[in-house]
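Visitor: sequence first, then the predicted structure, then my questions.
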Amino acid sequence: MMKGVHFLVTLALLALATSLASAYDPSPLQDFCVAINNTNSAVGFNVTLVNVDKLPGLNTLGISLARLDFAPYGLNPPHTHPRGTEILVVVEGTLYVGFVTSNPNKLFTKVLNKGDVFVFPIGLIHFQFNIGKTNTLAFAGFSSQNPGVITIANAVFGSTPPINPDVLIKAFQVDKNVIDYLQKQF
């Protein structure tokens, strides 16, 4: 009987010592990301990207993240991610989103509200457009530590050196003045 009491007392003291030994102040070091809602761009959109270049700890994990801020009627213009599929969740507001498949070129669209999720397959041209009168916030996750981005209009009309206007005139079937105007915008 006495051995049982000593055992229980020893066990209780050990438990107390363990709980005291693991009680400590949390580390003052915090990981955080402060995003700036700067939607004053020409298209009313801002992206805050967290990829392997900004957070080296993502190296070899195959993931990255982006915060997307939209002004009312702001646009994330048609673009592609050549190295990653994107999954988007709307936190606040309403977005009209879509992507285009190839061969045949078929458009898939959806209006997303708070809490809705949408997937953009790797490499396909896609966009997001705030169709609401208020700011919209969304987060995107990518299946790559560095998914890359190619904004279509920037690539076509803003390359350095510029694409020969004759190529663009024929490709878009428009007048040279239109091509000159568009190239000046980028």
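Guide: Yes, it's here.
Visitor: C-alpha from now on. contacts and neighbour counts both.
Guide: OK.
Visitor: hang on, isn't residue 111 packed against residue 97?
Guide: Yes: using CA atoms under 8 Å, residue 111 is in contact with residue 97, at 6.3 Å.
Visitor: then residue 139 would be within a strand, right?
Guide: Yes: counting by DSSP: H, G, I helix; E, B strand; the rest coil, residue 139 is part of a strand.
Visitor: what about versus this one:
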Amino acid sequence: MSQFVNLIIISALISFFNVAVAFWPAPLQDFCVADPTSKARGNGELACKNPALVQANDFFFSGLLSPGNTTNPYGASVIPVTVATLPGLNTLGISLARSLQVGFVTSNPNYNHFNKTLQVGDVFVVPVGLVHYQFNAGSENTVVIAALNSESPGIIAFPNSIFGAKPDIGSDYLAKTFQLDKCIVEELLAKF
């Protein structure tokens, strides 16, 4: 009987001290660009800009190559790149050479396209979970530093995942979905 009572007491203590932390990993919105002009605060943070007023420049910074003010006790200048996205930063592209075209598309229903051509020292931020791209828009090689929000972010190449799926996604379905002629869909399927 005493062992049974001890077991109940130990179980109760474990239950009492056991803490579960949960969160929903998917953001409730595509992004939150802080609105420094708003007097509203949420959890001590700035309110988000109206998404209809957001522009590509809200995800862009130019000036990493500009020397900072180092006349301080530390003799250093730091340029913090802070992004208020939910739940966090997806990609941070920093161009080290000219003409890197970057952009992303917001989710349903608006599918807004934000894009920018980066020059040396420019930064562009992509909110987490959005379809995005980057490509060399110039004739010379481009070097980019990208910071990701995951130890294993992976990549989903949409053409490969749609037209290279095994077993194939039916060409009738793909033709209807992409509003293409079935012959064109079958040509695409043959390439993958």
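Guide: Nice, thanks for sending it over. On a predicted model such as this, the values are computed, not experimentally measured, just so you know.
Visitor: rewinding a little: residue 111 and residue 97 of structure 1: which is more packed in?
Guide: Using other CA atoms under 10 Å as the criterion, residue 111 of structure 1 and residue 97 rank with residue 97 on top: 22 against 15.
Visitor: quick one: map the more buried one onto structure 2.
Guide: Structural alignment (TM-score structural alignment) places residue 97 of structure 1 against residue 102 in structure 2.
Visitor: longest helix in structure 2, by number of residues?
Guide: Identified as the longest helix of structure 2 according to DSSP state H is helix 2-17.
Visitor: and that one, what's buried?
Guide: The neighbour-count check on helix 2-17 of structure 2 (16 or more other CA atoms under 10 Å) flags nothing as buried.
Visitor: can you name the next helix or strand after it?
Guide: strand 41-42 (DSSP states H and E).
Visitor: ok, residue 98 of structure 2 - contacts?
Guide: Applying CA atoms under 8 Å, 6 or more residues apart in numbering to residue 98 of structure 2 gives the contacts 118, 119, 120, 138, 140, 142.
Visitor: which SS state does it fall under?
Guide: Per three-state DSSP, the secondary structure class of residue 98 of structure 2 is coil.
Visitor: distance check, it against residue 161 of structure 2.
Guide: 31 Å (CA to CA, to the nearest Å).
Visitor: ditto for residue 12 of structure 2
Guide: 50 Å.
Visitor: please enumerate the strands of structure 2.
Guide: Assigned by DSSP state E, structure 2 shows strands spanning 41-42, 45-46, 60-61, 89-95, 100-105, 113-118, 123-127, 131-136, 144-148.
Visitor: so which bits of stretch 163-175 of structure 2 are buried?
Guide: Under the neighbour-count criterion of 16+ other CA under 10 Å, stretch 163-175 of structure 2 has 163, 164, 171, 174, 175 buried.
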